[in-house]
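1. the sequence and its predicted three-dimensional model are supplied below.
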Amino acid sequence: MSIEGGVLHVVATPIGNLGDLSPRAVQVLAGVDLIAAEDTRHTAGLLAHCGVQTPRVSLHEHNEDRQVPALIQRLIQGESLALVSDAGTPLISDPGFRLVAAARAAGIRVVPIPGPAALIAALSASGLPSDRFWFEGFLPARAQARRHRLEALAAVSGTLILYESSHRIQGSLEDMAQTLGGERRAVVARELTKTFEQIQGGRLDDLCVWLSSDPNHTRGEFVVLVTGAPDAPGEALTAEARRVLALCLAQMPVKQAAKLASQITGAPKNDLYQQALALKGKA
């Protein structure tokens, strides 16, 4: 595989199982002039597994501002670079945003090398709605700030996806149950693709109990998924269904109006009934 000069490759690496590193990723890591790694020592183990000896430079949250100008200059001069994080897809709750943004601003081609991402792996196996989701990443470490952020997320209708560490998972899950509602369905995914992988589902209240029932349940790296807020009455109705319902309500009682509007538009009668009640209440 020929590696084009002056190109930045954003390379996804395994989140646990080394078998998830794609052949294309190995070819790119072996062929570029330099690898920018979140932790060069951690990446050294992955490269040794693949037999890759490409030079590495450190790029993490504490030095990214300092490192980016020199890396951009190397790209401008025609070198090829690969960006990797310790695990998963770079920039997803990991460093790399400043480098990618600067590269694009400088007209440098940025090529994604897709692969593992913990949030997508967890969502695909969760059994929770996946048509819409909100990735929040890590919540604030302090309890009060964490609860405030959860309050802001309470009305999000898509599935919430959050990352959490082992020493904060119990407190975070309890705050979710208190703030979002203990009855909400959720999934705790622990140590994905690793030996002790667990994917546990249930109500938030029940998951808090499950988590505290065994010390092993709080070990490792976590993805937490929570079903989104239920739609408000009538929120899912089309504009046409609302229009027809309003016309019917002007001529007949709520129950009959909902039934007729459902027959005309095909919208769920119960949704129309709830919306009719809401409209009558406002009137």
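-> It's in.
2. only C-alpha atoms for contact and neighbour calcs from this point on.
-> OK.
3. name the SS class of residue 173, please.
-> Three-state assignment for residue 173 (DSSP: H, G, I helix; E, B strand; the rest coil): helix.
4. next, the one to line up against it:
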Amino acid sequence: MGKLYLIPTPLGKRKENTVLPGHTIDITRKLECFIVEKPQTAQSFLRWINHPVPDYKLKMRVLNKKTPGQEVYSFLKLIKEQDTGLMSEAGAPGVADPGASLVQLAHDNGLQVVPLVGPSSILLALMASGLNGQNFAFHGYLSLNDSERKKEIAHLEAESSKLNRTQIVMETPHRNEVLYDLLVERLRPGTRLCIACNLTQSDEWIRTQTVHKWSSSPKPDLQKKPALFLIHSG
């Protein structure tokens, strides 16, 4: 009976490895079966860690948000036959990632799930924010509808104030600046906002300050850069 290994991958491309421990790389190099969010990204990662098996000899199946449930269920057969690695496009599989459905199925069928150590943008941002790490929630993407998004921001701020909770949201990189403008416009001046941009990259930057300070400072360059937004209203 095989195991399902959860393999974190780098959050961006760097020539040198600064994020993955040797143990994670050693285990990944021994696997020949992978379930991945995006094959091109997965193959690039495997070449980056010098996987000894050529791409064409590896078993690779796709699991993304469009993968039918029945196909996800069929992956169990692979795992039962041999140790299998699960990889998202970037960061920790199963966290803000469709791979969670397969992990749940593995548990339901008595298969061993082994999480490996590696980067998670959510935890890295929270660690560096200086905001409450004892009570936090990740909400993923806000609504695309402008009026609904404004309501969600107001709700997140009110809930943060009531529960002393850090609220974490994200946006697709090309819409970061739109979300930034809306947060600065709708949040109260004393609410603290952290922006964590290009985590683990050479141009990484993380800044926490009040909304008032953000509004009176030069607008940050967030266009097409992976970023997380953390809100805390004391």
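-> That came through fine. None of the values given here were measured: they were computed from a predicted structure.
5. post the TM-score for the overlay when you can.
-> The TM-score (TM-score structural alignment, normalised by the length of the second structure) is 0.85; 222 aligned residues with a CA RMSD of 2.1 Å.
6. helix or strand: which one has residue 34 of the second structure?
-> strand 33-36 (DSSP states H and E).
7. check the mean deviation of the following helix or strand past that strand from the first structure.
-> Remark: after strand 33-36 of the second structure, the chain's next helix or strand is helix 39-48, criterion DSSP H and E. Mean deviation of helix 39-48 of the second structure from its aligned counterpart in the first structure after superposition (mean CA distance after the TM-score superposition for the first structure): 0.9 Å.
8. neighbouring contacts of helix 39-48 of the second structure?
-> Helix 39-48 of the second structure is touched from outside by 9, 29, 36, 55, 60, 61, 62, 87, 89, with contacts defined as CA atoms under 8 Å, 6 or more residues apart in numbering.
9. got it, and stretch 78-86 of the second structure?
-> With CA under 8 Å, 6+ apart as the test, stretch 78-86 of the second structure has contacts from 1-7, 28, 31-36, 93, 99, 111.
10. just the buried residues of those residues.
-> In the contacts of stretch 78-86 of the second structure, burial by neighbour count holds for 2-7, 28, 31-36, 93, 99, 111, counting by 16 or more other CA atoms under 10 Å.
11. quick one: map residue 112 of the first structure onto the second structure.
-> Here residue 112 of the first structure is matched to residue 115 in the second structure, going by TM-score structural alignment.
12. residue contacts, its match?
-> 5, 6, 7.
13. distance of it from residue 233 of the second structure?
-> Counting by CA to CA, to the nearest Å, the separation of residue 115 of the second structure from residue 233 of the second structure is 33 Å.
14. ok, now residue 4 of the second structure?
-> Counting by CA to CA - residue 4 of the second structure and residue 233 of the second structure are separated by 40 Å.
15. just the strands from the second structure, written as ranges.
-> 3-6, 33-36, 59-62, 84-87, 112-115, 136-141, 166-170, 192-197, 205-210, 227-232 (DSSP state E).
16. one step back: in JSON lines, list the contacts of residue 115 of the second structure along with distance to residue 73 of the second structure.
-> Below are the contacts of residue 115 of the second structure laid out as JSON lines (distance: CA to CA, whole Å):
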{"residue": "5", "distance to residue 73 of the second structure": "17"}
{"residue": "6", "distance to residue 73 of the second structure": "17"}
{"residue": "7", "distance to residue 73 of the second structure": "20"}
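17. show me what the strand holding residue 34 of the second structure is packed up against.
-> strand 59-62, strand 84-87 (3 or more CA pairs under 8 Å, 6 or more residues apart in numbering; DSSP states H and E).
18. for residue 108 of the second structure, see how far away the match of residue 112 of the first structure is.
-> 17 Å.
19. equivalent analysis for residue 100 of the second structure, please.
-> Relative to residue 108 of the second structure, residue 100 of the second structure is positioned 12 Å away (CA to CA).
20. more neighbours: which of the two?
-> Taking other CA atoms under 10 Å, residue 100 of the second structure and residue 108 do not tie; residue 100 has more neighbours (14 against 9).
21. that one against residue 94, yeah?
-> Yes - under the criterion of CA atoms under 8 Å, residue 100 of the second structure makes contact with residue 94 at 4.1 Å.
22. which helix is the longest one in the second structure?
-> The single longest helix within the second structure, with elements called by DSSP state H, is helix 146-163.
23. could you give the angle of that helix to strand 192-197?
-> Counting by axes from the mean of the first three to the mean of the last three CA atoms, to 10 degrees, helix 146-163 of the second structure lies at 120 degrees to strand 192-197.
24. pull out the buried residues from helix 146-163 of the second structure.
-> By 16+ other CA under 10 Å, the buried positions in helix 146-163 of the second structure come out as 149, 150, 153, 154, 156, 157, 158, 159, 160, 161.
25. repeat for stretch 170-189 of the second structure
-> Of all the residues in stretch 170-189 of the second structure, those buried under the rule 16+ other CA under 10 Å are 170, 171, 176, 177, 179, 180, 183, 184, 187, 189.
26. swap in stretch 69-83 of the second structure?
-> Here stretch 69-83 of the second structure shows 72, 75, 76, 78, 79, 80, 83 as buried, counting by 16+ other CA under 10 Å.
27. and what of stretch 212-221 of the first structure?
-> Quick answer for stretch 212-221 of the first structure (16+ other CA under 10 Å): 217, 218, 219, 220, 221.
28. just stretch 186-202 of the second structure next, same as before
-> 187, 189, 191, 192, 193, 194, 195, 196, 197, 198, 199, 200.
29. the third one matches what in the first structure?
-> Taking TM-score structural alignment, the alignment pairs residue 191 of the second structure with residue 184 from the first structure.
30. residue in the second structure matching residue 68 of the first structure?
-> Match for residue 68 of the first structure (TM-score structural alignment): residue 72.
31. how about the contacts made by its match?
-> Residue 72 of the second structure neighbours (CA under 8 Å, 6+ apart): 63, 101, 102.
32. what residue of the first structure matches up with the last one?
-> When the structures are aligned by TM-score structural alignment, the residue of the first structure matched to residue 102 of the second structure is residue 99.
33. repeat for residue 214 of the second structure
-> Taking TM-score structural alignment for the superposition, residue 214 of the second structure sits opposite residue 207 in the first structure.
34. leaving out chain neighbours, which residue sits closest to that match?
-> residue 201 (7.3 Å; CA to CA, 6 or more residues apart in numbering).
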